[in-house]
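Colleague: just coords:
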């Protein structure tokens, strides 16, 4: 007779919910009965989609509808406002569950080691994204004092940051931005946002759709500086072999030769400009870049030609980094948990029985949201292959973990609570002619969810 499984998933963002989705379907196909509990540090689910996607991306936020259907599925429970390492630890999870999948993602900024990067006015993109997305654990104000801003990096996050900085606050009123974010952006004196990439246009990491969205604002002139539009043999090979690269390059080339219009704000795209120093004594007064040239193999080398740009703020968007999880091994260079096909490996490179990873904590913060489905499938396949030999958890009765959290006075939220918060935010928006207004304060979110 096939045994039943009790599985905990730590992290209820896309990666965790996709894992729960695939696990329930795969288990059903194999005749395995499975109960899944998702634990999330935030009072609300959806992780990256709620707190990492720019508010003017309703297309991506629409993924929430599919994720909600998974959370509503019988056999899946959601425990929000529960922090791994604080409210419960690995030993606790192993007591209640036969297997644990960690899907905690990546929300910290990867460092950039150049002089001046720690000056006042130099920020990580992840911090700014958390602010404008209403993350409950970041300050509610943001110092938007700069007229000219530099954004370092040419991925989708860099374009999100640049676009939000350049747009007027009123353009974002149709989104779910909280009141404090609207007021902050409304007071911004910004006129010019400069995006810098150290490599060429064929090596840019943003998607064609993300790029084209830059040009939709009636108040923002997008200017591609033509001196950075250059291609070597590796660039041409990438263009020929990848349709997305071809589309990005075509758009950039067209923008580089068009006449510059008269919109009041400007968003500049610079390629082959490598940041080498943030200028200033106590606060940012400029950015120094070195002109780069393509080396023929897709890489770049410095030319020794430097330019100082008069900016008063710098945002680095050079990648996200995961946080070290208590009781798990961690590779601090890659920012991932060592694993083999999703099975977590201990310091002796042996699989830790019943412990798995998926998503960015597994493979690093690369790729689009949908790419986490492949991670989840591999991890779930490993878990189900291991199922026959996984020891049964001693406290696997479903209500045991509920009693544990209640005894510890953890004010956890549920799917029903999320429905209440969701309805409350929609009602706030309806009162102002908007789709939604996001509640920011953690205690308020929890109180509404638990009311």
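Modeller: Yep, it's here. Since we're looking at a predicted model, the values are computed, not measured. Numbers count the residues shown, from 1 in each chain.
Colleague: Only C-alpha atoms from now on, for both contacts and neighbour counts.
Modeller: OK.
Colleague: In the stretch 1-150 of the chain, what residue spans correspond to strands?
Modeller: 5-10, 34-40, 76-80, 99-102, 108-109, 122-124, 148-152 (DSSP state E, counting those that start in this stretch).
Colleague: In addition, the following structure is provided for comparison:
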């Protein structure tokens, strides 16, 4: 039977009224109780419910009041890296969830969690059912260091480590060994600083956040007292923001440990750089080189934990104990810079340095993964080739977020690039490039397909049951929420 005939068959099942759910859909009511649009409404499907997905949906519905948007998410819970990536001690960043909730509750929008596109339903089936499909599923893979020893016990990716303390279900078996004194974090972006800060934060600061209870208990027992944050280039190329650096500088119970030689010539060079970079570098210089005042010196004297940047160093091997059971050190190549500013390149000098440590966390970047063979994918850049969000050589297919640009920027960056994708889609609707005059069944056929395959989507009202349970559990222990940590537990609550 042809693919088109299969879809027609499913559409017939949908309209036959064989089940109460399908009957209600036929009457124009979704499982979440929302009234669905007429069959002539432009129907757009978004794959992924992180910031990119929600911002794309928000702008689409603002620009076209007749558009109907369905968001599909692999997990039973929405919000992607806002829930699973933002540091637990940064609750203000998570306030965007309020905006995303308004979008999800819009009468033109439906959320379907617990649906894995590429497994439960194919991209081709979505393309048949919708006028447009927007892929916004982010960057779920890790960039490999490609060095000997990176598979040793004690070596973790920052993505997995962050997922562990933030409650990402597939990271709950990580059980990182925190019994060593020194940890090395590779990379100097905001995620690297987050990891260092969480490792060194006083437990009393963390226990009032939404960090998971298992992570809180592990950090309370942690023996880590020193964290080195390593980068291949210099202070003028560090990738974190001044906000993150300031938090590190002021972290209670800690003191900085820098190498003065790493800052040779920086004070002169910083005078000619743009203001944001200058302020960031000046704070580093002050922290590393200036003699602290009496109050700051007293604070440092009491500190029991140490952090510091190490510049001009690249990892070349993780070293193991004689039995190769666990990490004991990391070998770093010492670099020099060619060029200056943002374009400076790290060049090997031939010198190496071994740093004793029992924990290595690689924060060198996330990586998007291809969804299936039918969707174009640039394996070198790890993005979907696109022009302003329009997937190349794939009419009706779009992308937004890190899948579109690579894993760069903060939430505001993602918002702007998602708005750009939505504008491209609206332009294509308005110009007729995207044919929206012919009726498409949208979620009504997809829901029938999922039901037949035994997949039970989680609606936004189902998510609100999970949210209620998590908040209630958190209140009992003085936290904003205590997250459910497994998909099974989430589904049990959602399907009550």
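Modeller: That came through, no problem. Quick caveat: nothing in here was measured; it's all calculated off a predicted structure.
Colleague: Overlay the chains and give the TM-score.
Modeller: Overlay of the two chains. TM-score (TM-score structural alignment, normalised by the length of structure 1): 0.92; 438 aligned residues with a C-alpha RMSD of 2.0 Å.
Colleague: that older thread, between the strands of the stretch 1-150 of structure 1, which one is closest to residue 215 of structure 1.
Modeller: strand 148-152 (17.0 Å; C-alpha to C-alpha).
Colleague: so where is the closest one in structure 2?
Modeller: Strand 148-152 of structure 1 corresponds to residues 182-186 in structure 2, going by TM-score structural alignment.
Colleague: and the matching stretch, how far from structure 1 on average?
Modeller: Compared with structure 1 after fitting, stretch 182-186 of structure 2 deviates on average by 0.7 Å (mean C-alpha distance after the TM-score superposition for structure 1).
Colleague: thinking again about what came up before, out of the strands of the stretch 1-150 of structure 1, which comes closest to residue 61 of structure 1?
Modeller: strand 34-40 (18.5 Å).
Colleague: how big's the offset between the closest one and structure 2?
Modeller: Mean deviation for strand 34-40 of structure 1: 0.3 Å (mean C-alpha distance after the TM-score superposition for structure 1).
Colleague: So which elements touch that strand?
Modeller: With contacts taken as 3 or more C-alpha pairs under 8 Å, 6 or more residues apart in numbering; DSSP states H and E, strand 34-40 of structure 1 sits against strand 5-10, helix 14-29, strand 76-80.
Colleague: Single out the most deeply packed of the ones you listed.
Modeller: Sort these by mean neighbour count, taking mean count of other C-alpha atoms under 10 Å, and strand 5-10 sits at the top with a mean of 24.
Colleague: and for that one, what span of structure 2 is it aligned with?
Modeller: Under TM-score structural alignment, the match for strand 5-10 of structure 1 is residues 42-47.
Colleague: Check what contacts the matching stretch and list those residues.
Modeller: 53, 57, 66-73, 117, 126, 130-137, 436-437, 440, 442 (C-alpha atoms under 8 Å, 6 or more residues apart in numbering).
Colleague: Would you mind checking those residues for buried ones?
Modeller: The neighbour-count test (16 or more other C-alpha atoms under 10 Å) marks 53, 57, 66-73, 117, 126, 130-137, 436, 440, 442 as buried among these.
Colleague: hang on, the earlier thing: centre of the chain versus the match of strand 5-10 of structure 1, how much separation?
Modeller: 22 Å (C-alpha atoms, centre = their mean, to the nearest Å).
Colleague: Just give me the match in structure 2 for residue 414 of structure 1.
Modeller: Under TM-score structural alignment, residue 414 of structure 1 pairs with residue 459 in structure 2.
Colleague: what's the answer for residue 165 of structure 1, then?
Modeller: For residue 165 of structure 1, the residue aligned by TM-score structural alignment is residue 199.
Colleague: my read: that match touches residue 223, true?
Modeller: No - using C-alpha atoms under 8 Å, residue 199 of structure 2 is not in contact with residue 223; the gap is 9.7 Å.
Colleague: With neighbour numbers in mind, choose between the two.
Modeller: residue 199 (21 against 16; other C-alpha atoms under 10 Å).
Colleague: you'd agree the more buried one is in a helix?
Modeller: Yes - Residue 199 of structure 2: assigned to a helix according to DSSP: H, G, I helix; E, B strand; the rest coil.
Colleague: separation between residue 15 of structure 1 and residue 250 of structure 1?
Modeller: Distance, residue 15 of structure 1 to residue 250 of structure 1, using C-alpha to C-alpha, to the nearest Å: 33 Å.
Colleague: same question, residue 100 of structure 1
Modeller: On the measure of C-alpha to C-alpha, residue 100 of structure 1 and residue 250 of structure 1 end up 46 Å apart.
Colleague: All set, thanks.
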